[in-house]
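just the structure for this:
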Amino acid sequence: MNPPSPERQKTENALIAAVQLVSGPRVADNLAAAAHGVAEAAAQGARIVALPEYFPIMGMAEGDKVKVREVDGHGPIQEFLAATAKQHGIWLIGGSIPLEAKDAAKVMNSTVVYDPAGQRVARYDKIHLFGFQKGLERYDEAASIEAGSEPVAFDTPYGRIGLSICYDLRFPELYRRLAPVDLIVVPAAFTETTGRAHWEILLRARAIENQCYVLAVGQGGKHENGRETHGNSMIVDPWGTIVDRKLKGPGVVLGLLDHGCIAETRANLPALKHRVL
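As a prediction, this is how the structure comes out:
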């Protein structure tokens, strides 16, 4: 994980945005939908924009993402993200995309981040792989995804940003490794079953315990493959208050990353300074 830059000045507030989607099995269609959502967010003044997990593809079968996986640094999905960031002059957090893994039958589920010049500045590979079974509903990400191992945070003029993906949200020790950060980003494709029960609670907890903003961006609705994702994309402030949210369907969530709010919260309740373990 990159250490905080000593030259960084956390003085600039910024509008941040989550672009909620309901992706399908066709990459070109999903990129078009993402382009529309990012353009809408940028037009409203967002400087940091995040897309959901699996934004380029929610396939009809688990192997579909393997078929469209890209070599790190090359491919139409990564070229789209770089060009879109440059076009709008924004920091673009590319949800997650399938990249090549050591195992030819699997992918890395990776967040890639681009600066306003279209240069890639960070990559995070999802560490925790989702497994769930309840009745006929069953998921086993380890069957098609290779786990990452390294936490990732990076600096921007608007503060330090920590990366995570979906199921990572259930593991607070990851965020303790990232702390202190100003913003945690959580692209996700939470199931409706688990999301209805736990999504909001976990997001607010991560914001409260790390005294930072959380930008959570989900897939949100019924997909062509029959899966239903929870959506409920939201921005949570350091006190745990939900600033904005989108329950279902495509749309944009927008809010201010306010360093005054972060500073006040940490001054009033200096929990990060009180850490012992």
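
every contact and neighbour count from this point should use C-alpha atoms.
Fine.

how long is stretch 185-205 end to end?
14 Å (C-alpha to C-alpha, to the nearest Å).

for stretch 216-233, same thing?
End-to-end distance of stretch 216-233: 5 Å, with C-alpha to C-alpha as the criterion.

repeat for stretch 173-184
Taking C-alpha to C-alpha as the measure, stretch 173-184 stretches 13 Å from start to finish.

by neighbour count, which bits of the longest helix along the chain are buried? Give me those.
When secondary structure is assigned using DSSP state H, the longest helix within the chain turns out to be helix 27-43. In terms of neighbour count (16 or more other C-alpha atoms under 10 Å), helix 27-43 has its buried residues at 27, 30-31, 33-35, 37-42.

could you export the residues you listed as TSV, including distance to residue 264?
As requested, the buried residues of helix 27-43 are exported to TSV (distance: C-alpha to C-alpha, whole Å):
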residue	distance to residue 264
27	43
30	40
31	39
33	38
34	35
35	36
37	32
38	31
39	33
40	31
41	28
42	28
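
quick one on the thing from earlier: list the helices and strands the longest helix of the chain packs on?
strand 14-20, strand 48-50, helix 76-88, strand 251-257 (3 or more C-alpha pairs under 8 Å, 6 or more residues apart in numbering; DSSP states H and E).

tabulate the ones you listed (JSON lines), appending distance to residue 132 and mean neighbour count.
Output for the helices and strands packed on helix 27-43, formatted as JSON lines (distance: least, C-alpha to C-alpha, whole Å; neighbours: other C-alpha atoms under 10 Å):
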{"stretch": "strand 14-20", "distance to residue 132": "23", "mean neighbour count": "28"}
{"stretch": "strand 48-50", "distance to residue 132": "26", "mean neighbour count": "29"}
{"stretch": "helix 76-88", "distance to residue 132": "29", "mean neighbour count": "19"}
{"stretch": "strand 251-257", "distance to residue 132": "28", "mean neighbour count": "23"}
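
to compare against the first, here's another:
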Amino acid sequence: MIEILNSKDAERAQVTGALVGKILQTLRERAAVGTNLLEIDAWAKEMILGAGAVSCYVDYAPSFGRGPFGHYICTAVNDAVLHGLPHDYVLADGDLLTLDLAITKDGISADAAISFVVGVSKDQESEKLIDATKRALAAGIEAARPGNKVGDISYAIGAVLRDAGYPINTEFGGHGIGSTMHQDPHISNTGRPNRGYKLVPGLMLALEPWVMTDTAKLVTDPDGWTLRSATGCRTAHTEHTVLITEGDAQIMTLPPVD
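Presented below is the predicted three-dimensional model:
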């Protein structure tokens, strides 16, 4: 299903997106050395339910997972990159943490992810990974204009990731989003320009570049959900929900400005 939002839908999407951005910003501020991943999940639950929203993950049970997911946020650490199932793990100085959050409020969903290093210890590899996903996302958003096609977004994202020297996995990528979290079209993190669905105003997309340092292969944890790099290398993932407009794409999941 491909859904085109009307003006009232878009207004509701702004509210949902801002809530996603605010929750992720708050969780980033709270996540510190000594924080347990289960605490992050509990904080996410409190903020989601307190805002009158619904988690897209608790009852999420796709064919590739061992569902239902049963938690309110994805928490991936170091070599984990996607669908990180919160578990009893205490964050250490220098851990690379990815938080991926999708919620629905008033019938409209929004989805975003951030990667950052916990504590004071930083390393060049982690910062390079995170920066590459941010730049790839910016390139994808720039290509998300009416008249362009999905392949133009994929090509823009892939060009940045390739230039940064990273292998690109095409099993998981971006997607349409609206009244439900996952919709068509699928947006691979690499592709050919001028191919695929033509972008039109009102189409909302979740764009999510993610990379692994030295492999494109994923392995699944025994929990049936958490996806890790096959080599144990570090990973990063950055995502925003954007709305196609008559001009530049509108980023829906930015945190509110004080």
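
once they're superposed, what TM-score comes out?
Both chains were compared after superposition, and using TM-score structural alignment, normalised by the length of the second structure their TM-score is 0.33; 148 aligned residues with a C-alpha RMSD of 5.9 Å.

the longest helix of the first structure to helix 76-88, inter-axis angle?
20 degrees (axes from the mean of the first three to the mean of the last three C-alpha atoms, to 10 degrees).

of the buried residues of helix 27-43 of the first structure, closest to residue 108 of the first structure?
Closest approach to residue 108 of the first structure among those (C-alpha to C-alpha): residue 27, at 17.2 Å.

what's the burial count for residue 154 of the first structure?
Burial of residue 154 of the first structure, expressed as a neighbour count using other C-alpha atoms under 10 Å, amounts to 20.

same thing with residue 141 of the second structure?
As a burial measure, the neighbour count of residue 141 of the second structure was computed by other C-alpha under 10 Å and equals 25.

now name the helix or strand holding it.
helix 124-143 (DSSP states H and E).

can you point out the buried residues in the helix or strand following that helix?
In the C-terminal direction, the helix or strand that comes right after helix 124-143 of the second structure (DSSP H and E) is helix 150-163. Residues of helix 150-163 of the second structure classed as buried under the neighbour-count rule (16+ other C-alpha under 10 Å) are 150-161.

distance to residue 124 of the first structure added to the helices and strands packed on helix 27-43 of the first structure, as a markdown table?
Rendered in a markdown table, the data for these read as follows (distance: least, C-alpha to C-alpha, whole Å):
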| stretch | distance to residue 124 of the first structure |
| --- | --- |
| strand 14-20 | 18 |
| strand 48-50 | 14 |
| helix 76-88 | 14 |
| strand 251-257 | 22 |
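
so which of those gets nearest residue 137 of the first structure?
In this view, these are compared for proximity to residue 137 of the first structure by C-alpha to C-alpha, and strand 14-20 is the closest at 23.3 Å.

what's the neighbour count on the closest residue in space to residue 185 of the first structure that isn't next to it in sequence?
With C-alpha to C-alpha, 6 or more residues apart in numbering as the measure, residue 215 is the residue that lies nearest to residue 185 of the first structure, at 4.8 Å, once sequence neighbours are left out. Counted with other C-alpha under 10 Å, residues neighbouring residue 215 of the first structure total 28.

what do you get for residue 102 of the second structure?
Other residues near residue 102 of the second structure number 23, with proximity taken as other C-alpha under 10 Å.

now the angle between helix 124-143 and the helix or strand where it lies, please.
With elements taken from DSSP H and E, the one containing residue 102 of the second structure is strand 96-105. Between the direction of strand 96-105 of the second structure and that of helix 124-143, the angle (the same axes, to 10 degrees) works out to 30 degrees.

after strand 96-105 of the second structure, which helix or strand is next?
Under the assignment DSSP H and E, the closest C-terminal helix or strand after strand 96-105 of the second structure is strand 108-117.

so which elements touch the strand holding residue 102 of the second structure?
Contacting strand 96-105 of the second structure under the criterion 3+ C-alpha pairs under 8 Å, 6+ apart are the following elements: helix 7-30, strand 54-55, strand 74-77, strand 108-117, strand 235-237.

just those: most buried one?
Counting by mean count of other C-alpha atoms under 10 Å, strand 235-237 has the highest mean neighbour count of those, with a mean of 30.

output the contacting helices and strands for that strand.
Applying 3+ C-alpha pairs under 8 Å, 6+ apart, we find strand 235-237 of the second structure packed against strand 80-82, strand 96-105, strand 108-117, helix 124-143, strand 210-212.

can you give me the buried ones in the fourth one?
What that stands for is helix 124-143 of the second structure. Within helix 124-143 of the second structure, the residues that qualify as buried are 126, 129-141, 143, counting by 16+ other C-alpha under 10 Å.

same for it, what does it pack against?
Judged by 3+ C-alpha pairs under 8 Å, 6+ apart, the packing partners of helix 124-143 of the second structure are strand 108-117, helix 150-163, strand 204-207, strand 210-212, strand 235-237.

hmm, try it at 6 Å
Applying 3 or more C-alpha pairs under 6 Å, 6 or more residues apart in numbering; DSSP states H and E, one finds that helix 124-143 of the second structure makes contact with helix 150-163.

which strands and helices sit next to the helix it packs on?
For helix 150-163 of the second structure, the helices and strands in contact under the criterion 3+ C-alpha pairs under 6 Å, 6+ apart are helix 124-143.

strand 108-117 and the helix it packs on, what's the angle between them?
Calculated by the same axes, to 10 degrees, helix 124-143 of the second structure forms an angle of 150 degrees with strand 108-117.
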